[in-house]
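heads up, no residue letters with this:
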């Protein structure tokens, strides 16, 4: 993964809080025993707007310090903002060229991921963007930019499943019904045969569900993925705790 030396898999029961289901359960979706397939760097989860590279949430506050001179990045942004073939797209997001406020989210020898607009520890504002640069000779070339409307933890394996609920959750039972929808393009397949076991992380305040599925092989059309109901088995009723969907950063309430 670019720009993320020392990345390690977050697994087992060494998460903050207690990982539910390190043993078997009798009904509902049994939590996976090896923990959610998330990636950490120096005790922070990696997040991204989809795919590689990822960055740590703290980078969204003040950015990371670039290994190359900041003037080199600013010169590249100046060139990108005034390049005739690009300026129609880039001048709007770089109105002041290299003097446009920016933060560096991730970096390696050949790639830079830059944040434009307002970003906080919890992610970007609605109109904020990322911009990707790639090394070309002695300089940098633009390879794309876009909004970041689905900020999510970076997965070591699998693809995210979104969780929701159109009905009130039963907070008195250890079995909770949720609606699941695959987020990747899957050709509108039935998700149930492809679901991994969910990972459930509990604290005294909330219960976070990390649910993934096996991605299909080859290119897929995106006509819209079906939503199906599934049952989760908890170690104890929710009570007054909040049930959270871990497919977003930060996790969002379900229901």
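Done, it's in. Bear in mind that the values here come from a model prediction, so they are computed numbers and not experimental data.

going by C-alpha atoms from here, please, whenever you check contacts or count neighbours.
Fine.

show me where this protein has its helices.
For the chain, the helices identified by DSSP state H occupy 59-62, 70-82, 87-90, in order along the chain.

by contact count, what packs against the last one?
Applying 3 or more Cα pairs under 8 Å, 6 or more residues apart in numbering; DSSP states H and E, one finds that helix 87-90 makes contact with helix 70-82.

which of the helices of the chain sits closest to residue 125?
When these are compared for distance to residue 125 using Cα to Cα, the nearest one is helix 59-62, at 11.1 Å.

try this one side by side with the last:
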């Protein structure tokens, strides 16, 4: 694929309403109105909320300051750094360097991405990343003394000016097979977008096909203005193939190494979330709860801290062991309750009312949310399971 120019010219991309998306969307095509779910009224117009565009440039793969030529992510193409790294570390960074060294940096093979008389840029596999991320270290010489200019981690990813990347999944309601000439994807924007769909912003799907794989990346025009990051909804996107899928693998190439898309979507480990709500405790009391498991403990929320903590307060992921959640109201006395309590101390606390108890048992393909609601010296508990498929 070296030097291969990536085109989306021959590809028709259709945004399809429904198909399991997180919210309803109008349908927009890239100049075609004959795709699934399309009618004449759905044809593109200047008022359509989504716009798909053809991408005619070169994709770059970048990690930190390094752009990998021809998208070949292989640090072995660069000479190995054989000097003593500690010789370049200033006294002000020595303590942090020693900590990083002991935590795995000593086992990293560093390569010289750039080396001049007054600048050095090094990169190597990040400790414990299993090849999915790199460590980047930079030095610059000032007044004949080397100083650290860069120190951090990065993961190689596709970059295009003005666009961000997205996370792709195969639509669980539309299974591809060997005869498929199109793929239905669920697309989730990775960049911050205030939790909104990319209405009014361009979407550029890129498909690169070979005899062994179908490589896909969906670029989304960056948001304008100030945005926050609560997580973004997904939307369906249909991309056409130049020939039937056959036995080729489907790869999301937004990151390196790429992520293979499979159907049905593999289920990850279950997650348990704990939410507390209801009335704040009376002065001198605390709304309290404990949890069992490998790391048991508890929290006691007095009136002053209730507003800061009420809502989603604790989560376990993966939640692969049974956990007992117990809620109750306790008296703090003249010295106050503090905030945390050890497992044994929690159990010995006075209960002003009846306990409310929820037993969590890991359930395949389901996340669990346990909500404790406080009312005076009483509490109640509810548990909701959410399917992962």
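Structure's in. What do you need? Predicted, not measured: the structure shown is a model, and the values here were computed from it.

after superposition, what is the TM-score?
The pair, once superposed, lands on a TM-score of 0.67 when counted by TM-score structural alignment, normalised by the length of structure 1; 220 aligned residues with a Cα RMSD of 3.8 Å.

between the helices of structure 1, which gets nearest to residue 173 of structure 1?
helix 59-62 (38.4 Å).

in the closest one, what's buried?
For helix 59-62 of structure 1, the buried set under the neighbour-count rule, 16 or more other Cα atoms under 10 Å, comprises 59, 60, 61.

average offset between that helix and structure 2?
Once the two structures are superposed, the average separation between helix 59-62 of structure 1 and the matching residues of structure 2 is 3.3 Å (mean Cα distance after the TM-score superposition for structure 1).

and that helix, how far from the chain's centre?
Computed by Cα atoms, centre = their mean, to the nearest Å, the separation of helix 59-62 of structure 1 from the middle of its chain amounts to 16 Å.

then stretch 301-315 of structure 2?
Counting by Cα atoms, centre = their mean, stretch 301-315 of structure 2 comes out at 26 Å from the chain centroid.

next, the distance between the ends of that stretch.
Start to finish, the residues bounding stretch 301-315 of structure 2 are 17 Å apart (Cα to Cα, to the nearest Å).

residues in structure 1 matched by it, start to end?
Residues of structure 1 matching stretch 301-315 of structure 2 by TM-score structural alignment do not exist; the stretch lands nowhere.

structure 1: which residue goes with residue 142 of structure 2?
When the two structures are superposed using TM-score structural alignment, residue 142 of structure 2 falls opposite residue 136 in structure 1.

tell me how many other residues crowd its match.
By the other Cα atoms under 10 Å criterion, the neighbourhood of residue 136 of structure 1 contains 11 residues.

how much space separates it from residue 76 of structure 1?
Separation of residue 136 of structure 1 from residue 76 of structure 1 (Cα to Cα): 11 Å.

same check on residue 118 of structure 1?
Summarising the geometry, the distance separating residue 118 of structure 1 from residue 76 of structure 1, computed by Cα to Cα, is 21 Å.

enumerate every residue touching the residue nearest to the spatial centre of structure 2.
With distances taken as Cα atoms, centre = their mean, the residue of structure 2 nearest its centroid is residue 190 (7.3 Å). The contact partners of residue 190 of structure 2, by Cα atoms under 8 Å, 6 or more residues apart in numbering, come to 164, 165, 166, 167, 232.

which of those residues sits closest to residue 212 of structure 2?
Minimum distance to residue 212 of structure 2 across the contacts of residue 190 of structure 2 is 21.7 Å, recorded for residue 167 (Cα to Cα).

from residue 84 of structure 2, how far off is that closest one?
If you measure residue 167 of structure 2 against residue 84 of structure 2 using Cα to Cα, the figure is 40 Å.

same check on residue 177 of structure 2?
With the distance defined as Cα to Cα, residue 177 of structure 2 ends up 54 Å from residue 84 of structure 2.
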